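1. Curious how this folds, go ahead:
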Amino acid sequence: MIQPNNYRIDEAKYKSLLKYIRLSVTEKYEFPQEIVQIDGVTIATIGNFSASTGKPKSKKTFNVSAIVASALSGKEILKYKAELPSCKNRILYIDTEQSKCHCHKVLHRILKLAGLPTDQENDNIQFLVLREYTPDQRRDIIRWALHEEQNIGLVIIDGIRDLIHDINSPSESLDIINELMRWSSYYELHIHTVLHLNKGDDNTRGHIGTELNNKAETILQISKNNENGKISEVRAMHIRDREFTPFAFEIGEDSLPHLVKEHQFKKNKMDRLTSYTDMTEQQHRTALESTFAESAEYGYQSLLDALKKGYESIGYSRGRNTLVNLCKFLLEHHAITKNGRTYSYNSSFHL
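-> Take a look at the predicted model:
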């Protein structure tokens, strides 16, 4: 039977796609280039996306300004040390919430932090103000900008919530997260976005927050210090690399963020335990006993869900990426054993 011409065209595209996505054991694949670090800990790489999150007035945009200024200058600003590839040394900054007047203050702040002139245009940063547009129009503008702008290595989207209509829509949330993954991979750049936390707790807002937790390379949490509201604290909420030591900053008389040295962090439920590698054997036992309290065996995804609840019971709340690494750690130390496709608890383990 002769197939229609359009089927042959689709078949050709499909074969081309298969060739592109097929993994070869004999080919070498380079690790993504690291472009932003904190004390040697990688928080951003080319081909991935990350986020800053926090409650209103927590100084999220000031934090992002420091990242951008470091990428523009190559200097360490606050604790960020950024270095873009020489062929991708331009930054695209997109603001979806503020007026041109307020965005101008952000751009001015970035250039001052970077030690660059504020009385002339800088070709290495393109700032787009999308407040007056609809979510669909904003996404179209971003697509066009990525297509047209050359040598972009870092994209900031200050207000990812404004790229969708319903923050609690699973389909819209998954769609925009897939868009971030597609843009960052296809254009070989890093995207850093901003999302608010819920007012009542420390969870990222809506279904899009859940998707960010599952897919982002790093999520930074910026929060006001409980005793001094002028100080903002930066922690790793979720991170693929090892966790960095939290740091704090405050806004000086020059309206710029400055590092607060020797700041004393008051531990709370979220940061009582900073890393699973630093936990005692008893802490792991307590968490694992809670994990396997409802079932003696789990499939892999069910195990990750149970580990999340089990470790939250001892004050260690993390996202999927950290839980995957935690699972590997527990398997390596024989705290969890794999039997075919199921996983069970080995109470006789020792760290």
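2. Could you use CA atoms for every contact and neighbour count after this?
-> Fine.
3. who's in contact with Thr42?
-> Glu34, Ile35, Val36, Asp241 (C-alpha atoms under 8 Å, 6 or more residues apart in numbering).
4. centroid residue for the chain?
-> In the chain, the residue lying closest to the centroid (C-alpha atoms, centre = their mean) is Ser50, at 2.3 Å.
5. hang on, the earlier thing: using TSV, lay out the contacts of Thr42 together with secondary structure and distance to Ile141.
-> Formatted as TSV, the contacts of Thr42 follow (DSSP: H, G, I helix; E, B strand; the rest coil; distance: C-alpha to C-alpha, whole Å):
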residue	secondary structure	distance to Ile141
Glu34	strand	27
Ile35	strand	25
Val36	strand	26
Asp241	coil	32
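6. Most neighbours among those, which one?
-> Using other C-alpha atoms under 10 Å as the neighbour criterion, Val36 leads those with 22 neighbours.
7. I have a second one here; can you model it like the first so I can compare?
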Amino acid sequence: MSTYPNNSSSPVGSIMNEEQAVVKPLPTTAPNELLKSLLAKESDLMERAAKEVVFSKPLVSMDETPIFRRGTINLIQGKQGSHKSRLAELICSFLLSKSEEHQANFLNLKKTDEPVTVVCIDTERNTKEELPVAIQSIKKKAGFKITDHPANFRYTSFKTVPRKQRLLALRAYITEVQSKNSDPLFVLLDVGTDFVSNFNNEEETLEFFDYLNMLCEEYECTFLITIHQNPGTDKARGHFGTEGTNKASGIMQIGFVDGNEELIRLKFLKLRTAKRHKPMYLFFDEDLHGLALATDDHIKKNTAERKKVADVELVAEKLGELLTTSMLQRDLLKVLTSSFDCSENTLKTRLQEIVDQQVEIINEQGQPCTLQIKTANGKPTVYELQEIE
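-> Okay, here's the model as predicted:
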């Protein structure tokens, strides 16, 4: 039986009624009704496509790069304990904040001028201590007292909602929230895989993302979803992660730098409508009790050992800055040896590893590239970046 919710907009309190113990399959829509709906959509698209399209301002930007556009699905992925939830909560605090005078505390993000209602839905933490503390932290970072109840901040727990009821519960809760105001909704789902019974189930996964796309269209929702990575890889968990990668407009990856718990790297794996932002380095600030931008000295101190061995990721990041055009090997090695405390032979080895492993490099235009080595008899070796199609 399909677990896809029906079109009920019943209040969230009735979700656990006995007659709703099992979500019924989505009723089959008559072909003529489907055609009527599609023709109406066609008419609307014809009207919109016949005049200049003015894009709405992104909800959140960073250094002029749009990070979250309205009506999109976005992911934060990372290993267990990599501060995924803290990053997501920081973004929520930023959207709720009443001023930007402490912008540095929000990773130099910029936001839309219009009001946004933030909706946080948790599936993991207990509701007696863990979740209340997280809610307090979001409010305090946004400039509120813990006793304040901002009208544009809504939150609840789905921990006790049966998994097969969670999509129905999601629509019911969003319907209720939207009935109280007309703001665009920014919805955090922490953790996304808890909305399906099996993150390797293709049918459930497709239904989940199709359903979120419907909510984006009908309710002007923008989703931010946290998801765990598979151990030992950079891939988000299971078929859920694969489909999420395809459907998401933006994907961020957060994690410690080579297990160094003093330095955290934030990478932008995907930005559908903009060039990718360069990786950022963060640390956990005890005074802020949250994430903050790492200083140059902090980065230098915590990457010194990696520079001695010319760590592949560090070299790849440097190549993204240097290779704006082709470079001769001797010129490239001269620049690299000034940045890394190792021999030219070690650097040559790392460059070959980057080619062999097809390590992704983000160039100055924010485009993903691979490193190419051009060799020919009697001619000097040349290095250049090639954009990934």
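8. Drop the TM-score for these two in here.
-> The pair, once superposed, lands on a TM-score of 0.73 when counted by TM-score structural alignment, normalised by the length of the first structure; 294 aligned residues with a C-alpha RMSD of 3.2 Å.
9. Asn345 of the second structure pairs with which position in the first structure?
-> In the first structure, no residue is equivalent to Asn345 of the second structure according to TM-score structural alignment.
10. Which strands or helices does the helix or strand hosting Asn345 of the second structure pack on?
-> Per DSSP states H and E, Asn345 of the second structure falls inside helix 344-356. With contacts taken as 3 or more C-alpha pairs under 8 Å, 6 or more residues apart in numbering; DSSP states H and E, helix 344-356 of the second structure sits against helix 312-322, helix 329-339, strand 368-376.
11. just how off-centre is that helix within its chain?
-> How far helix 344-356 of the second structure lies from its chain's middle: 31 Å, per C-alpha atoms, centre = their mean, to the nearest Å.
12. Other residues contacting it?
-> 309-312, 315-316, 333, 336-337, 370-373.
13. Compute the inter-axis angle for it and helix 329-339.
-> Orientation check (axes from the mean of the first three to the mean of the last three C-alpha atoms, to 10 degrees): helix 344-356 of the second structure against helix 329-339 gives 110 degrees.
14. Just give me the neighbour total for the counterpart of Ile138 of the second structure in the first structure.
-> By TM-score structural alignment, Ile138 of the second structure lines up with Ile110 in the first structure. By other C-alpha under 10 Å, 24 other residues sit near Ile110 of the first structure.
15. Quick check: Ile110 of the first structure vs Asp175 of the first structure, distance?
-> 31 Å (C-alpha to C-alpha, to the nearest Å).
16. With Tyr300 of the first structure instead?
-> Distance from Tyr300 of the first structure to Asp175 of the first structure, counting by C-alpha to C-alpha: 25 Å.
17. Please name the nearest non-neighbouring residue to Gly206 of the first structure.
-> Among residues not flanking Gly206 of the first structure along the chain, Asn168 sits closest, at 4.8 Å (C-alpha to C-alpha, 6 or more residues apart in numbering).
18. Identify the residues contacting that neighbour.
-> Gly206, His207, Ile208.
19. Most neighbours among these, which one is it?
-> Neighbour count (other C-alpha under 10 Å) singles out Ile208 as the most crowded of those, with 26 neighbours.
20. Could you grab the helix/strand/coil label for the aligned residue in the second structure for that residue?
-> Using TM-score structural alignment, the equivalent of Ile208 of the first structure in the second structure is Phe240. Three-state call for Phe240 of the second structure (DSSP: H, G, I helix; E, B strand; the rest coil): helix.
21. And Glu52 of the second structure, by the same measure?
-> Applying three-state DSSP: Glu52 of the second structure is coil.
22. In the first structure, what residue corresponds to it?
-> For Glu52 of the second structure, the aligned residue in the first structure is Lys28 (criterion: TM-score structural alignment).
23. sorry, back to before: in JSON lines, list the helices and strands packed on helix 344-356 of the second structure along with distance to Lys348 of the second structure.
-> Listed next are those as JSON lines, based on distance: least, C-alpha to C-alpha, whole Å:
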{"stretch": "helix 312-322", "distance to Lys348 of the second structure": "11"}
{"stretch": "helix 329-339", "distance to Lys348 of the second structure": "8"}
{"stretch": "strand 368-376", "distance to Lys348 of the second structure": "11"}
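24. Can you check which of these gets nearest to Ile121 of the second structure?
-> Distance to Ile121 of the second structure, taken as C-alpha to C-alpha, is lowest for strand 368-376 among those, at 32.9 Å.
25. following the closest one, which helix or strand comes up?
-> Following strand 368-376 of the second structure in sequence, per DSSP H and E, is strand 379-387.
26. If you count neighbours, what's buried in that following strand?
-> Buried residues in strand 379-387 of the second structure, counted by 16 or more other C-alpha atoms under 10 Å: Val382, Tyr383, Glu384, Leu385.
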